[in-house]
Structures are given as C-alpha cells and as structure tokens.
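> sequence first, then the predicted structure, then my questions.
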Amino acid sequence: MSSLDPAVPAAAPRLAAADAPRQDSPSSAARSRPPRWLGLLLPLALLAAVEAVVRAGWMPAHLLPPPSAIVRTLGELFERGLGAHLLASTLRVAAGFALGAGLAVPLGALVGLSARAEALIDPAFQALRAIPSLAWVPLLLLWLGIDEGAKVALIAIGAFFPVYMGVASGLRDVDRKLIEVARMSGLGGPALVRRVLLPAALPAVMTGLRNGLSLAWMFMVAAELIAATRGLGYLLTDGRETGRADIVLAAIVLLALLGKLSDGGMAALERRWLAWRDTLETRR
C-alpha cells in the first residue's frame, strides 16, 4: 500500500486540472471575433447589385441612379458647398441631443428612484411619447417661428424619450439584492448611487443614449423641413422638388454615414465605460 502512496498526490493535480474551467487564451479569443470588414460585405453586395440592375436596363436610371452616379453627384455637391450642409445638420443634432438628453437624464433618474414621482410624471410622458414627430411641427412654428429654435426643439423632443426611458428603466430594474447588500455594508445616499445604482443601470442608460442619438438624426430631417435653407433635410427637399433622385439618394447616404459614425462613437464610449462587465461580447 505504501508503494501506491506517491501516486496519490500526483493524481490529485491531474484531477484538479481536469475539473478546472477552461480559460481561453487572448489569442483564441481574438481568433473567434469576426473581422470588422465583415460588415461591409452586405452593403457592397447591395451596391453592386443596384449598379448591375440599372446598367442592364431593368430599372430606369432617373428613378434609381446607380451608385457610380451618386458618387459623381456627391462630388458636384462638395464643389457647391456640401460641407456647409453637413455642418448645419451636425450642429442641429448636437444641440438638440444635448438639450433632450440633458433634460431626460435627471427626470429619468427621478422617476426611476421614486415611486411617487413615477406615478406623478410617467403617465404624462408616456402619452407625449406616442405623439408623432410631425404633429409637433405646427405647434413649434407657432411658438418659436421658423428660426433655429424650432428645429433644435423638435430634435430635442425626439432625443428626450429614448434617453428618459433608458435611465428610468435602468434604475428601476436594479436588483433589489444588490441594494440590500450595499446597505448592509454601510453604503447609503450618494455612495449607494455612485457605487451600486449607477453601474447597475449604466447598460440601460447607454442603450437609451444611443437610441436617442439615432432618433435625433431622424427628427433632424423633419426639423429641416421647417423652412431650412441648408442641411441634409434641405437637400432631400431640393432633390424632390427638382426631380433629382441622385441628390435624394446622396443625402440619404450621407445621413446613413453620419448616423453610423455618431453611433460608433457612442458604442466606443459604451465599451470603455462598461469594460468591467463579464458578458458574451467581452469574452468573444
């Protein structure tokens, strides 16, 4: 029996190693992550298909200009001052989003943390959220005229509700056990908010901010229909009135690119602020 004793300690580490959870190396995690260029395949395939369909004569070019014609139109627009239109639309979105999100964050926090505030405020906001964007236009024209104030206010309305919903639901849905453990540890007041409530609610808050920014770009188009003389919404109107489908599609492409760039920036900020999470995304 004594001759078998040395084998026991040797077998124990092998069993422990077999039972231990497998840790993927950083290189294997990097290999499992899809390449970034993979997202370009579908848009490029769609553009190639449209180019082929129009060149084959299956679709009139004046109704659906090929991508090559849209690129030429973008070059012409740049020569005619497209930068001013891009800057005007971007500044309106930035101002409207800042105003809408700046109001939505404290109100959403109040509703999320207080049941009384939720009963008082939330029903009215839910009713206002159901109003279509264009329904606000006549009222804003009466109140603020046709200047920048009406446009920024409409964009702020569009950005407000997604951010408000994200903040309120994020704080309202924090696990009660986390709060009880924090209070047992002596946390309370601002420390409880900073160390427990805010980290737990931050994923929902960031989702609300990203949705609010996307809606800000959508509402910007409606806002620039209010007697705008520059901006991507103005280009859409100008292309429709002159029968230039290439200008309309060029403006749509620019809206898609600007929306994607702004959302990508917000997504990068989200990854940085939420790097502590142990999620499927962070393990891939």
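Yep, that arrived.
> from now on I want contacts and neighbour counts done on CA atoms only, so please keep to that.
Fine.
> could you pull out the buried residues of the helix or strand containing Gly149?
Element membership for Gly149, per DSSP states H and E: helix 148-172. Across helix 148-172, burial judged by 16 or more other Cα atoms under 10 Å covers 150-172.
> which residues does the spatially most central residue of the chain contact?
For the chain, the residue nearest the mean C-alpha position is Arg210 (2.5 Å; Cα atoms, centre = their mean). Residues in contact with Arg210 (Cα atoms under 8 Å, 6 or more residues apart in numbering) are 263, 266-267.
> circling back to that earlier point, can you point out the buried residues in the helix or strand just after the helix holding Gly149?
Once helix 148-172 ends, the next helix or strand along the chain (criterion: DSSP H and E) is helix 176-184. Buried residues in helix 176-184, counted by 16+ other Cα under 10 Å: 179, 182.
> in addition, the following structure is provided for comparison:
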Amino acid sequence: MAMTVELSTLEQAENAARPAPSGRLRRWARPALGLLLPVGLALVWELVVWLGLSNGRLVPPPSKIFATIVELARSGELARHIVATLTRVFVGFGLGVVAGTLLGAVSGYWGPARRLLDPTVQALRAIPSIAWVPLFILWLGIFETSKVALIAVGVFFPVYLGVMGAILSVDRNIVEVGRTFRLSGPAMIRRILLPAVLPAYVVALRVGLGLGWMFVVAAEFMGASEGLGYLLIDGQQLGKPAQILAAIVIFAILGKTTDWLIEIAFAPLLRWQDAFGRQGGAA
C-alpha cells in the first residue's frame, strides 16, 4: 500500500514537471507572433503587385526577391558573401567587446581611471563612423584589417558605456554588504559586481552587435570584392533593386539570428532575475 502511494506521488510529480500543452503552444506562439508583421507586409505588397496596382520595378515583390536569393545561392555567390561578412563581423565584434569590456570595467571600478579615460572616449564616440573610413584606409590599407578595425570601433563604444554605467549604478548597499563580510577585491567583483552588472552587460552586447552589423556595411564600402555590402553596391551600380533588397533581407535575418544567439547564450546566467519582463503577461 505504501509503495502504491509512493508510485502515485511520483507520477503526479512527473506530470507536474511536464510542460502543459498550452505552455508549449505559448512558447512557439510568441516567436511566431514576431513574424506576423513582416510576413503580413510582404503578402500585402505581393498582392499589390499581382493586382497591377504597382509595377514593382523599384520595389520588387517578395517572390522576385526570393527568386534572386535562390539564384545567388545556386551560383555559390551567396555563401561566399555571407561567410565574408560574418567573418568580419565576428572578428570585429570580438575585438570591440574585449576592449570595451576591459576599459569599461576599469573606468567604472576605479575613479582616477574614469576621470582620465572617459572624457577622451566620449569625445571619440561623437565622431561619425564614416569619418574613420579615410583614416583607416590611410593607416591600414583597403584590405581586411581596416574593415575589422572599423567594426571594432562601432562595437567598442556601446560595450564600454554599458559596462561602465552598469558598475556605477550598482546599489551601494549591496557593496556595503560585501565589505561587511570582508570580501577581497576579486571576491567582491565575482560575487557582488558581476551578477549586478550582467543584465546591463547583455544589453550592451546586443547594442554593440547591432552597431557591428551597421558598421560592416560601411566597412564593405571600402573597396570590398565580396560580402553583403558588396552585393548592395553591385546591385546599385547595375540597377538591380531585387538584389539590393535581397542583401537587406539577409542582413536582417543574420542580425536577428546573432542577437537571438546572444540571448540564448546568456539566458542560463540570468535565471535568477525576477524582472517584470519575465512575467507571462508582460512577455
């Protein structure tokens, strides 16, 4: 009898642990909802062109854009351009994140460093991205080094500001608790500052990645012979609006995918948050 009760309890626990069908449906419905607007607009424009209300010459319908993407994929050009752009973004993003994280952490944690570095960084941040292009070409040439450097500059500033601002906004009471327990400097950073800074750091990474995708277009305007930015220029010069829009669509897909990967990568580290956005009704 006791064994029967225990087995029944275990079954109930297992059933409770399994996600309900409505929970599974909600989990898939939320990402699908984000596709509703772009897919709806695409279908509307396809219908407008099909009905003859527009000739679709300057703004081709989605079917023509999709056909252009398929054609580029079959010829092997699309894979080559995507790999070139992704390589530049990943290398530039990595360099920008490392530099921004280190300098932002130093400026946020140490007052004299902030007073020394921050005015110069803020002045450099005000320089338009296109102004760096001739300087990097003069210093580094027109090949990959100058392109990666430009992307790294775009990524650096939001990461630097995000890290420094997050450290400066840490609740003083939490720091005082760490001092009460006589935590050493490394222990204070690991157990107090890092958990407090991490949510803002993830946001800074996502902003930096978005700017990295923006800066890669400017970088690939600097004499590139491959990359999605090159597809944009080639489509403009040859009068191919479908190719231009195809490159823009691929940029959007890759940008959203990489942003989603950052969210997924840091999600396990942010499970402790009891934030408004994690509530079912607010999500």
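Nice, I can see it. As the structure is a computational prediction, the values presented were derived from the model and not from experiment.
> drop the TM-score for these two in here.
Here the TM-score for the pair of chains, by TM-score structural alignment, normalised by the length of structure 2, is 0.88; 260 aligned residues with a Cα RMSD of 1.8 Å.
> thinking again about what came up before, and in structure 2, which of the contacts of Arg210 of structure 1 remain?
Contacts conserved in structure 2 for these, using both residues aligned by TM-score structural alignment, their matches' Cα atoms under 8 Å: 263, 266.
> in a markdown table, list the contacts of Arg210 of structure 1 along with distance to Met184 of structure 1.
As requested, these are exported to a markdown table (distance: Cα to Cα, whole Å):
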| residue | distance to Met184 of structure 1 |
| --- | --- |
| Asp263 | 39 |
| Met266 | 35 |
| Ala267 | 35 |
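> so which of the contacts of Arg210 of structure 1 sit within helices?
Counting by DSSP state H, those place 263, 266-267 in helices.
> from Ala95 of structure 1, how far off is the aligned residue in structure 1 for Val148 of structure 2?
In structure 1, the residue paired with Val148 of structure 2 according to TM-score structural alignment is Val152. For Val152 of structure 1, the distance to Ala95 of structure 1 (Cα to Cα, to the nearest Å) stands at 6 Å.
> and for Met206 of structure 1?
19 Å.
> these two: who's more crowded?
Set Met206 of structure 1 next to Ala95 and count neighbours by other Cα atoms under 10 Å: Met206 wins out with 22 against 16.
> mean shift between stretch 94-106 of structure 2 and structure 1?
Mean deviation of stretch 94-106 of structure 2 relative to structure 1 after superposition (mean Cα distance after the TM-score superposition for structure 1): 0.5 Å.
> for that stretch, buried residues please.
Judged by neighbour count using 16+ other Cα under 10 Å, the buried positions of stretch 94-106 of structure 2 are 94-101, 103-106.
> quick one: contacts for the match of Val148 of structure 2?
Residues in contact with Val152 of structure 1 (Cα under 8 Å, 6+ apart) are 92-93, 95-96, 223.
> just give me which of these are shared by structure 2.
Under both residues aligned by TM-score structural alignment, their matches' Cα under 8 Å, what the contacts of Val152 of structure 1 keep in structure 2 comes to 92-93, 95-96, 223.
> Pro190 of structure 1 maps to what in structure 2?
Correspondence of Pro190 of structure 1 to structure 2, assessed by TM-score structural alignment: Pro186.
> helix or strand: which one has its match?
Counting by DSSP H and E, Pro186 of structure 2 is part of helix 185-188.
> so what touches that helix?
Counting by Cα under 8 Å, 6+ apart, residues outside helix 185-188 of structure 2 touching it are 175, 178.
> do stretch 114-125 of structure 1 as well
By Cα under 8 Å, 6+ apart, stretch 114-125 of structure 1 touches 110-112, 161.
> try 7 Å
Defining contact as Cα atoms under 7 Å, 6 or more residues apart in numbering, one finds that stretch 114-125 of structure 1 is touched by 110-111.
> from Pro128 of structure 2, how far out is Ala218 of structure 2?
11 Å.
> so between these two, which is more surrounded?
Between Ala218 of structure 2 and Pro128, counted using other Cα under 10 Å, the more crowded position is Ala218 (16 against 10).
> so how far is Gly81 of structure 1 from the aligned partner of that one in structure 1?
Matched to structure 1 by TM-score structural alignment, Ala218 of structure 2 sits across from Ala222. Ala222 of structure 1 sits 22 Å away from Gly81 of structure 1, going by Cα to Cα.
> again, but for Leu107 of structure 1
Leu107 of structure 1 is 40 Å from Gly81 of structure 1, by Cα to Cα.
> cool, and Pro138 of structure 1?
Pro138 of structure 1 is 30 Å from Gly81 of structure 1, by Cα to Cα.
> next: Ser262 of structure 1.
22 Å.
> and if you look at Ala56 of structure 1?
Ala56 of structure 1 is 33 Å from Gly81 of structure 1, by Cα to Cα.
> could you say which helix or strand holds the residue opposite Leu91 of structure 1 in structure 2 once aligned?
Residue pairing (TM-score structural alignment): Leu91 of structure 1 is matched to Thr87 of structure 2. Using DSSP H and E, Thr87 of structure 2 maps to helix 77-109.
> now Ala227 of structure 1, nearest residue through space, not along the chain?
Spatially, and ignoring its direct neighbours in sequence, Ala227 of structure 1 is nearest to Ile146 (6.3 Å; Cα to Cα, 6 or more residues apart in numbering).
> what about the strands in the stretch 1-150 of structure 2?
With DSSP state E, counting those that start in this stretch, there are no strands along the stretch 1-150 of structure 2.
> sorry, back to before: make a markdown table from the contacts of Val152 of structure 1 and add distance to Val253 of structure 1 to it.
What follows is the contacts of Val152 of structure 1, written out as a markdown table (distance: Cα to Cα, whole Å):
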| residue | distance to Val253 of structure 1 |
| --- | --- |
| Arg92 | 18 |
| Val93 | 17 |
| Ala95 | 22 |
| Gly96 | 22 |
| Ala223 | 18 |
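> which pair of these spans the longest distance?
Ala95 and Ala223 (12.7 Å; Cα to Cα).
> residue range for stretch 49-68 of structure 2 in structure 1?
Counting by TM-score structural alignment, stretch 49-68 of structure 2 pairs with residues 54-73 of structure 1.
> right, I mislabeled it, should have said stretch 247-258 of structure 2
Going by TM-score structural alignment: stretch 247-258 of structure 2 matches residues 251-262.
> so how far does that stretch sit from its counterpart in structure 2?
Stretch 251-262 of structure 1 sits 0.2 Å off on average (mean Cα distance after the TM-score superposition for structure 1).
> buried set for that stretch?
Within stretch 251-262 of structure 1, the residues that count as buried by 16+ other Cα under 10 Å are 251-252, 255, 258-259, 262.
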